[in-house]
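Enquirer: only geometry, no sequence info:
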């Protein structure tokens, strides 16, 4: 199985993940490293969580009109979160409604992974591209961002491996 979520990482890291795949130990690795689950199961709770993070780390960022879990975002589409601005005319003015959608897979993911994807989507409020400034902002909000992103990719590899084994498309 190719490591599509980890293809740009060093060969040594890919080898370690392939070893975990062969031993079927990805789940144990993730559980041991990230045992903390979260209780953010509703769109309302997610909205509050994201806005608190925004207020703490991005005080000048625009207000979010909507934050919700999205069942249509999944591993097949390789989109785990979306940040959109929907423009509408209100009273002769053009108003952009900012929305963040988080893949529903994060309802059952470890709490740190939800935090990482929230930070990623919030960073897009200031930086649209995945460039140096974007990742600098991510690590400002969440210093362990890069390790969490790597481990999230390992987690997604494990989910995909499990889905392939069960014959279920994610």
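Expert: The structure has been received and is ready for your questions. Source: prediction; values computed, not measured.
Enquirer: make it CA atoms for all contacts and neighbour counts henceforth
Expert: Will do.
Enquirer: any idea which residue sits dead centre in this protein?
Expert: residue 117 (2.6 Å; CA atoms, centre = their mean).
Enquirer: which SS class is that one?
Expert: helix (DSSP: H, G, I helix; E, B strand; the rest coil).
Enquirer: can you pull the contacts of it?
Expert: Residue 117 sits next to 80, 81, 102 when contact means CA atoms under 8 Å, 6 or more residues apart in numbering.
Enquirer: For these, which single residue is the most surrounded?
Expert: With neighbours set by other CA atoms under 10 Å, the maximum within those is found at residue 102, which has 26 neighbours.
Enquirer: can I assume it sits in a strand?
Expert: Yes: according to three-state DSSP, residue 102 belongs to a strand.
Enquirer: which residues touch the helix of greatest length in the chain?
Expert: Ranked by number of residues, the top helix in the chain under DSSP state H is helix 145-166. Residues from elsewhere that reach helix 145-166, judged by CA under 8 Å, 6+ apart: 3, 5-6, 17, 21, 26-27, 30, 75, 112-113, 116, 138-139, 169-170.
Enquirer: Next, the buried residues of it.
Expert: For helix 145-166, the neighbour count (16 or more other CA atoms under 10 Å) marks 145, 148-149, 151-162 as buried.
Enquirer: picking up where we left off before, do you know how far the residue nearest to the centre of the chain is from residue 87?
Expert: 24 Å (CA to CA, to the nearest Å).
Enquirer: in this protein, which spans are helices?
Expert: Going by DSSP H, the chain shows helices at 11-23, 26-33, 43-57, 111-126, 132-141, 145-166.
Enquirer: Show me what the fifth one is packed against.
Expert: Judged by 3 or more CA pairs under 8 Å, 6 or more residues apart in numbering; DSSP states H and E, the packing partners of helix 132-141 are helix 111-126, helix 145-166.
Enquirer: on that earlier part again, ok, the contacts of residue 117 vs residue 131, which is closest?
Expert: residue 81 (17.4 Å; CA to CA).
Enquirer: let's bring in a second model and compare:
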């Protein structure tokens, strides 16, 4: 069932529905009906503005971000949509920590809701390092429809892998 790798943890019922949609070539139509157009965040500078707007809205007191960028080295295949990393460097006799957020470039041509879900996920890691109950509560606080958008994003990745891109 490699064609459903992004939704393998969902119920058999959901997987069967998606298989039927793939067979009928209706998954893309479903996604386009919910998310008719892609966002206009096309470069790293615009991504930083997008991320900082969300951070300032929800996590003003969280650690600052030193780098925000699209990264073509992130492979969605390895189950990463984005990465939050803390880079530690020794400068003189001090240890400097820098937070970075990187988003897979496949999301340069995706609906804004998908980009927002990934950014919310990565921002939540500024407060909660593990994927635990507190982490997902924080994600839902920042984006109430977080879980539905995550499912739809996984459907989008399934669409890309099996049929092809629907946004340009």
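Expert: Noted; the coordinates are in hand. Everything numeric here is computed off the predicted structure, so don't read it as measured data.
Enquirer: Would you report the TM-score computed for these chains?
Expert: Aligned and superposed, the two chains score 0.93 in TM-score terms (TM-score structural alignment, normalised by the length of the second structure); 163 aligned residues with a CA RMSD of 1.2 Å.
Enquirer: re earlier: now the two most distant members of the contacts of helix 145-166 of the first structure.
Expert: Spanning the widest gap among those are 139 and 169, at 32.7 Å by CA to CA.
Enquirer: Which of the two has more residues huddled nearby?
Expert: residue 139 (16 against 11).
Enquirer: contacting residues for the more buried one?
Expert: By CA under 8 Å, 6+ apart, residue 139 of the first structure lies in contact with 145, 146.
Enquirer: hmm, try it at 10 Å
Expert: Neighbouring residues of residue 139 of the first structure by CA atoms under 10 Å, 6 or more residues apart in numbering: 116, 119, 120, 123, 145, 146.
Enquirer: Spatially nearest residue to residue 118 of the first structure, not counting backbone neighbours?
Expert: Counting by CA to CA, 6 or more residues apart in numbering, residue 118 of the first structure lies nearest to residue 50, which is 6.5 Å off, once chain neighbours are set aside.
Enquirer: Could you report the distance from that neighbour to residue 91 of the first structure?
Expert: In terms of CA to CA, residue 50 of the first structure sits 29 Å off from residue 91 of the first structure.
Enquirer: And for residue 109 of the first structure?
Expert: In terms of CA to CA, residue 109 of the first structure sits 42 Å off from residue 91 of the first structure.
Enquirer: picking that back up, most tightly packed of the helices of the first structure?
Expert: helix 111-126 (a mean of 22; mean count of other CA atoms under 10 Å).
Enquirer: distance from that one to the second structure after superposition?
Expert: Here the mean offset of helix 111-126 of the first structure against the second structure after fitting is 0.5 Å, by mean CA distance after the TM-score superposition for the first structure.
Enquirer: and the angle for that helix with helix 145-166?
Expert: 120 degrees (axes from the mean of the first three to the mean of the last three CA atoms, to 10 degrees).
Enquirer: re the thing from before, take the helices of the first structure and lay them out in JSON lines including distance to residue 71 of the first structure.
Expert: Shown next, in JSON lines, are these (distance: least, CA to CA, whole Å):
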{"stretch": "helix 11-23", "distance to residue 71 of the first structure": "27"}
{"stretch": "helix 26-33", "distance to residue 71 of the first structure": "23"}
{"stretch": "helix 43-57", "distance to residue 71 of the first structure": "12"}
{"stretch": "helix 111-126", "distance to residue 71 of the first structure": "15"}
{"stretch": "helix 132-141", "distance to residue 71 of the first structure": "25"}
{"stretch": "helix 145-166", "distance to residue 71 of the first structure": "16"}
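Enquirer: closest to residue 95 of the first structure out of these?
Expert: Once these are compared by CA to CA, helix 111-126 is nearest, at 15.5 Å.
Enquirer: quick one: the closest one aligns where in the second structure?
Expert: Aligning helix 111-126 of the first structure against the second structure (TM-score structural alignment) gives residues 112-127.
Enquirer: sorry, back to before: would you mind saying which of the helices of the first structure lies nearest residue 68 of the first structure?
Expert: helix 43-57 (4.6 Å).
Enquirer: outside of stretch 81-93 of the first structure, which residues touch it?
Expert: 64-70, 73-74, 94-104, 106, 117-118, 120-125, 128.
Enquirer: rerun at 8 Å
Expert: Contacts for stretch 81-93 of the first structure (CA under 8 Å, 6+ apart): 73, 94-103, 117, 121-122, 124-125.
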